[in-house]
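Peer 1: Okay, predicted coordinates and the sequence, questions at the end:
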Amino acid sequence: MHPFKTFEGRVCPLDRTNVDTDQIIPKQFLKRVERKGFGSCLFYNWRFDEKGNKKKDFVLNKPEYAQSSILVARDNFGCGSSREHAPWALQDYGFRVIIAPSFADIFYNNCQKNGILAIRLDSPRVDELIRRGATEALALTVDLEQQKLSAPNFAEHFEIDPYQKEVLLKGLDEIAMTLTYEDEIVAYEKQHEAVVH
């Protein structure tokens, strides 16, 4: 994972509630186990018709959102099954940040474990970002250290679990984070071994 400190990206407004993981990455694409290559399958049933042609009315198919890296959606994003492929697909497509009023818990944790910053934000502020993202080229700056979102005429603080924040800032997965305590682990094991014997 790459360290996440300050990031600026174009907002893509996904004006939908209850976006489930089967819509994020449909089941027919779950046969692979590597994390790469899922971006082309993201929101497949919404992006493409039965013949594989792009649906012009879906937001990701509009040219102005082609380079978006911040997805803003409605309540209960990532509900449904616990498939980790959903954040893999979002990340492979190019999204580094997802903002919504609420997330399914397992999806939220899977995002943070895979280097995607998932931000819970009050519904009125999400409304504003979706509205502005639909009518202007809205670039948003995300400062994880300060836990701030900013854009012209927009500033908001967000909450994040301190451990998840540290993992994202350092760009470490859970195993790598555990290994940062290797000296303490070795010392404990030696002390425990001495007590047992």
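Peer 2: Arrived safely.

Peer 1: use CA for all of it now, contacts and neighbours both
Peer 2: Noted.

Peer 1: which residues touch the residue positioned nearest the centre of the chain?
Peer 2: The residue lying closest to the centre of the chain (Cα atoms, centre = their mean) is residue 116, at 3.7 Å. With contact set as Cα atoms under 8 Å, 6 or more residues apart in numbering, residue 116 has these partners: 87, 91, 95-98.

Peer 1: try it again with 6 Å
Peer 2: Counting by Cα atoms under 6 Å, 6 or more residues apart in numbering, residue 116 makes contact with 96-97.

Peer 1: helices or strands up against the top strand by length along the chain?
Peer 2: Secondary structure of the chain per DSSP state E: the longest strand is strand 6-14. With contacts taken as 3 or more Cα pairs under 6 Å, 6 or more residues apart in numbering; DSSP states H and E, strand 6-14 sits against strand 70-73, helix 123-135, strand 139-143.

Peer 1: what's downstream of it, the next helix or strand?
Peer 2: Of the helices and strands lying after strand 6-14 in sequence (DSSP states H and E), the nearest is helix 21-24.

Peer 1: can you give me the offset of that following helix from its chain's centre?
Peer 2: Averaging C-alpha positions (Cα atoms, centre = their mean, to the nearest Å) puts helix 21-24 14 Å from its chain's average.

Peer 1: ok, second structure coming up, stack it against the first:
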Amino acid sequence: MAGWSKHTGQAVALPLENIDTDQLIPARFMSTPRSEGYGRFLLHDMRRDSDGDPIADMPLNRHSEASILVTRRNFGSGSSREAAVYALVDFGIRVVIAPSFGDIFASNAVNNGLLPLKLDSREVEEILAGMRDDCVTATINLETSMVRIGGECRGFELPDKWRKKLMNGWDDIDLTLDRQEEISAYRDARRAEFGWAWPR
């Protein structure tokens, strides 16, 4: 997975609350091999009618080139399916802006290079209100923790661990390996002090 520090793309508005992981990718599609891509299943039942045809006024159908999603609170709640993140990433989404996220979803997102960017509800509502035709250009900078959207710059908080993962394209294993010297030093010190407890 490639890391990134700055992303500019089209932001699309999806002004809904409580979009859960079952909506992001319905369970019936999860038997598909990941190698075939999950992007076409993203929000399938919101984007398509009962005949499987695209719903014309659905924002993600009108702006299929969007790479940033602006939505409301509790995004990614529900079951802990990582496939929900796969669907977003495979569709081309790099950033989701919302007031709050499901905890497991947020962790899965960062491990797959997708930023769950949290702003307070007031800021999100201001952004949504200013999005003409549901779509504007936005730039997210991980180094400065700033997002420029709708002509305004806004700061956001980002845990250092998440910043490091996103910028380096790392997951939890990579983050652990980055501290290999400290881990080895601790192991050696423990062995020296408590050699009697070490397997022989």
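Peer 2: Nice, thanks for sending it over. Treat the numbers as computed from the prediction; the structure is a model and nothing was measured.

Peer 1: Please work out the TM-score for the two chains.
Peer 2: Superposed pair, TM-score by TM-score structural alignment, normalised by the length of structure 1: 0.91. Supporting alignment: 195 aligned residues with a Cα RMSD of 1.7 Å.

Peer 1: rewinding a little: can you put the helices and strands packed on strand 6-14 of structure 1 in TSV and add mean neighbour count and distance to residue 197 of structure 1?
Peer 2: What follows is the helices and strands packed on strand 6-14 of structure 1, written out as TSV (neighbours: other Cα atoms under 10 Å; distance: least, Cα to Cα, whole Å):
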stretch	mean neighbour count	distance to residue 197 of structure 1
strand 70-73	24	55
helix 123-135	16	59
strand 139-143	19	50
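
Peer 1: how about those, which one is nearest residue 52 of structure 1?
Peer 2: Nearest of those to residue 52 of structure 1, taken as Cα to Cα: strand 70-73 at 23.4 Å.

Peer 1: Give the other helices and strands that the next helix or strand after the closest one contacts.
Peer 2: The helix or strand immediately downstream of strand 70-73 of structure 1 is helix 85-93, counting by DSSP H and E. Helix 85-93 of structure 1 is packed against no helix or strand, with contacts defined by 3+ Cα pairs under 6 Å, 6+ apart.

Peer 1: any residues touching helix 85-93 of structure 1, and which ones?
Peer 2: Taking Cα under 6 Å, 6+ apart as the rule, helix 85-93 of structure 1 contacts 21, 24-25, 35, 38-39, 42, 111.

Peer 1: Roughly how far does residue 1 of structure 2 sit from residue 44 of structure 2?
Peer 2: Distance of residue 1 of structure 2 to residue 44 of structure 2, computed by Cα to Cα, to the nearest Å: 25 Å.

Peer 1: who has more neighbours, those two?
Peer 2: A count of neighbours by other Cα atoms under 10 Å puts residue 44 above the other of residue 1 of structure 2 and residue 44, at 18 against 11.

Peer 1: for structure 2, which helix is longest?
Peer 2: helix 180-193 (DSSP state H).

Peer 1: corresponding residues in structure 1 for it?
Peer 2: Across structure 1, the stretch matching helix 180-193 of structure 2 (TM-score structural alignment) is residues 182-195.

Peer 1: The matching stretch vs structure 2, average distance?
Peer 2: Comparing stretch 182-195 of structure 1 with its match in structure 2 after superposition yields a mean distance of 2.4 Å (mean Cα distance after the TM-score superposition for structure 1).

Peer 1: That stretch: how far from the chain's middle?
Peer 2: 37 Å.

Peer 1: buried ones in that stretch?
Peer 2: For stretch 182-195 of structure 1, a neighbour-count test (16 or more other Cα atoms under 10 Å) marks nothing as buried.

Peer 1: same question, stretch 10-25 of structure 1
Peer 2: So, applying 16+ other Cα under 10 Å, buried residues of stretch 10-25 of structure 1: 10-15, 17-25.

Peer 1: again with stretch 158-169 of structure 2
Peer 2: 158, 162-169.

Peer 1: Of those, which is the nearest to residue 129 of structure 2?
Peer 2: Using Cα to Cα, the buried residues of stretch 158-169 of structure 2 come closest to residue 129 of structure 2 at residue 158, 24.6 Å.

Peer 1: What is the burial count for the residue nearest to the closest one when sequence neighbours are not counted?
Peer 2: Excluding its sequence neighbours, the residue lying closest to residue 158 of structure 2 (Cα to Cα, 6 or more residues apart in numbering) is residue 145, at 6.9 Å. When counting by other Cα under 10 Å, one arrives at 16 neighbours for residue 145 of structure 2.
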